[in-house]
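Peer 1: Okay, sequence plus prediction incoming.
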Amino acid sequence: MSKRNSSKYKIDRRMGENIWGRPKSPVNKREYGPGQHGQRRKGKVSDFGLQLRAKQKLKGYYGEITEKQFKKNYTEASRMKGDTSQNLIGLLEQRLDMVVYRAKFAPTIFSARQIVSHGHIRVNGVKCNIASRKVKPGDVVSLGKKAQEMALVIEAQGLAERDIPDYVAPDGTDKITFTRVPTLDEVPYPVKMEPNLVVEFYSR
């Protein structure tokens, strides 16, 4: 489980944006940073600062994955054919924990990672507890029997603030097929993500 799970709203406040689109985010009430000087921190941001912020926001959105894992995804994306920023988004969306989150099997990316690590998820009928596993187009991701009755899962499936995207095809309430790797435009981010700035950050 992510080290950030207990303080995930700090990411929202630090960015000044509700990056997961959650109704309970403190940013819905105040859009400035944490601490007594939060309202005063509004100086001019350098190009490096913008790139760093874009990287931190994207990394935070995916459950604050480690810098090592995130950079590994960038390196793989840069070696692939086509646009590196699009490739990066595609790789991040192929993570098993993210597919579980997109399928509405979990209310947050943090709980999606927990459900995977506790062995409640099957990929093509085989139990998998590796959150970073890459899901390929055509793979079927399903909930284990115990997970189908978990309050967390039932809560997630009833959430009104987000829908299942087109590249995740549901089959009943406990199974989905990952149909294709999405492009940036297809990913339902609640806020604007700028993977091009992330690419600039790493290619300095």
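Peer 2: In hand now; what should we look at?
Peer 1: can we go C-alpha only for contacts and neighbour counts from here?
Peer 2: Fine.
Peer 1: Spatially central residue for this protein, please.
Peer 2: Tyr62 (2.9 Å; C-alpha atoms, centre = their mean).
Peer 1: gap between that one and Gln36?
Peer 2: 28 Å (C-alpha to C-alpha, to the nearest Å).
Peer 1: what does Arg53 give?
Peer 2: 21 Å.
Peer 1: of those two, who's got more company?
Peer 2: Each of Arg53 and Gln36 has its neighbours counted (other C-alpha atoms under 10 Å); Arg53 has more, 19 against 7.
Peer 1: Contact partners for that one?
Peer 2: Met15 (C-alpha atoms under 8 Å, 6 or more residues apart in numbering).
Peer 1: Equivalent analysis for Cys128, please.
Peer 2: 116-117, 119-122.
Peer 1: now do Leu159
Peer 2: So Leu159 contacts Pro107 (C-alpha under 8 Å, 6+ apart).
Peer 1: How about Ala103?
Peer 2: Contacts of Ala103 by C-alpha under 8 Å, 6+ apart are 164, 168, 170, 176.
Peer 1: Looking at the contacts of Cys128, which are in helices?
Peer 2: 116-117 (DSSP state H).
Peer 1: Neighbour-wise, give me the winner out of the contacts of Cys128.
Peer 2: Most surrounded of the contacts of Cys128: other C-alpha under 10 Å gives Ile121, at 29 neighbours.
Peer 1: Which strand or helix spans Val141?
Peer 2: For Val141, the host element (DSSP states H and E) is strand 140-143.
Peer 1: Which secondary structure elements does that strand sit against?
Peer 2: Contacts defined by 3 or more C-alpha pairs under 8 Å, 6 or more residues apart in numbering; DSSP states H and E place strand 140-143 against strand 121-123, strand 175-178.
Peer 1: Same list, these, but as TSV with distance to Asp139 please.
Peer 2: Converted to TSV, the helices and strands packed on strand 140-143 look like this (distance: least, C-alpha to C-alpha, whole Å):
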stretch	distance to Asp139
strand 121-123	7
strand 175-178	6
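Peer 1: want to compare, so here's the second one:
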Amino acid sequence: MSKRIQAKYKIDRRMGENIWGRSKSPVNAREYGPGQHGQRRKGKISDFGLQLRAKQKLKGYYGNITEKQFRRYYNEADRRKGDTGENLIGILECRLDAIVYRAKFVPTVFAARQFVNHGHVLVNGRRCNIPSALLRPGDVVEVREKAREIPMVIEAGQSPERDVPEYVSVEGLKATFVRVPSLDEVPYPVVMEPNLVVEFYSR
């Protein structure tokens, strides 16, 4: 289990974007970066800087993914047929914690990881506590009976902040992963650029 070693909203401020689309994000009030020099005028970003930023934004969006793990996802995406950027997005969206988040069982990606870690989720009727487990189309994810009354779960389901995407079918607290999505189907609050991530790793 990887541990979050930095404040999550610091990622928002460093990127200058509300990458999770949340109303609590400090970027809504302070668009400049964190730290002593955050308000300095920004210079022109190099091509490498743009690629690095795109990689950090995409990796940061999915929570506590380590660099080693993210690189492994890229290698797998590159090995598969088709567009590497699209493949990478598809792999990331197959993660169990991503599907728990998309199904609105919890309010944030970080909460999804913790929720799965604590054993509150069943996959095809079996308990699974591995957030990085990759699902296949047709897999059914369900909140365990004893976790259904957790206030966070109730609040997340009623929140108007997000909609459930078409590639996840939800009935109550049971979700079916319908298909691996393409980039344009994933409801990112900001523009993600997997093509720049591919350029970063293929240097």
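Peer 2: That came through fine. Just so it is clear, the model here is predicted, and its values are computed rather than measured.
Peer 1: Tell me how they score on TM after superposing.
Peer 2: Once superposed, chain against chain, the TM-score is 0.97 (TM-score structural alignment, normalised by the length of structure 2); 203 aligned residues with a C-alpha RMSD of 1.2 Å.
Peer 1: how about Leu152 of structure 1, secondary structure?
Peer 2: Here Leu152 of structure 1 is recorded as helix under DSSP: H, G, I helix; E, B strand; the rest coil.
Peer 1: Hmm, it is touching Phe110, no?
Peer 2: No - judged on C-alpha atoms under 8 Å, Leu152 of structure 1 makes no contact with Phe110 at a distance of 11.8 Å.
Peer 1: Looking at these two, which is more packed in?
Peer 2: Phe110 (23 against 17).
Peer 1: I'd assumed Gly63 was in contact with that one.
Peer 2: Yes - counting by C-alpha under 8 Å, Phe110 of structure 1 does reach Gly63; the two are 5.8 Å apart.
Peer 1: Show me whatever sits in contact with both of these two.
Peer 2: Ser2.
Peer 1: sorry, back to before: how about the next helix or strand after the strand holding Val141 of structure 1: buried residues?
Peer 2: Going down the chain from strand 140-143 of structure 1, the next helix or strand is helix 145-148, by DSSP H and E. Neighbour counts using 16 or more other C-alpha atoms under 10 Å place 147-148 of helix 145-148 of structure 1 among the buried residues.
Peer 1: Kindly report the same for stretch 75-82 of structure 1.
Peer 2: For stretch 75-82 of structure 1, by 16+ other C-alpha under 10 Å, it's 75, 77-78.
Peer 1: quick one: which of these is nearest Leu143 of structure 1?
Peer 2: Distance to Leu143 of structure 1 across the buried residues of stretch 75-82 of structure 1 (C-alpha to C-alpha) is lowest for Ala77, with 29.3 Å.
Peer 1: gap between that closest one and Val199 of structure 1?
Peer 2: In terms of C-alpha to C-alpha, Ala77 of structure 1 sits 10 Å off from Val199 of structure 1.
Peer 1: so what's in contact with those two at the same time?
Peer 2: 84-85.
Peer 1: can you list residues touching both of Leu152 and Phe110 of structure 1?
Peer 2: Joint contacts of Leu152 of structure 1 and Phe110 (C-alpha under 8 Å, 6+ apart) do not exist.
Peer 1: Which stretch of structure 2 is whichever helix or strand Phe110 of structure 1 is part of matched to in the alignment?
Peer 2: Phe110 of structure 1 is part of helix 109-117, with elements assigned from DSSP H and E. When structure 2 is aligned by TM-score structural alignment, the counterpart of helix 109-117 of structure 1 is residues 109-117.
Peer 1: mind listing the helices for structure 2?
Peer 2: Using DSSP H, helices in structure 2 cover 8-15, 47-61, 67-79, 84-93, 96-102, 109-117, 151-158, 194-201.
Peer 1: Could you dump these into CSV with distance to Arg144 of structure 2 added?
Peer 2: As requested, those are exported to CSV (distance: least, C-alpha to C-alpha, whole Å):
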stretch, distance to Arg144 of structure 2
helix 8-15, 27
helix 47-61, 26
helix 67-79, 28
helix 84-93, 22
helix 96-102, 12
helix 109-117, 11
helix 151-158, 11
helix 194-201, 34
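Peer 1: any idea which of the ones you listed is most buried?
Peer 2: For the helices of structure 2, average neighbour numbers computed from mean count of other C-alpha atoms under 10 Å are highest in helix 96-102, which has a mean of 26.
Peer 1: Now find how far off-centre that one is within its chain.
Peer 2: 8 Å (C-alpha atoms, centre = their mean, to the nearest Å).
Peer 1: repeat for stretch 9-21 of structure 1
Peer 2: 13 Å.
Peer 1: Pull up the distance across that stretch, start to finish.
Peer 2: 11 Å.
Peer 1: same thing with stretch 161-176 of structure 2?
Peer 2: End to end - C-alpha to C-alpha - stretch 161-176 of structure 2 spans 21 Å.
Peer 1: May I see the buried residues of it?
Peer 2: Result for stretch 161-176 of structure 2 [16+ other C-alpha under 10 Å]: buried residues 162, 167-170, 173-176.
Peer 1: check contacts around the residue nearest to Thr108 of structure 1 when sequence neighbours are not counted.
Peer 2: Using C-alpha to C-alpha, 6 or more residues apart in numbering and skipping the chain neighbours, the partner closest in space to Thr108 of structure 1 is Tyr101 (6.6 Å). Neighbouring residues of Tyr101 of structure 1 by C-alpha under 8 Å, 6+ apart: 107-109, 112.
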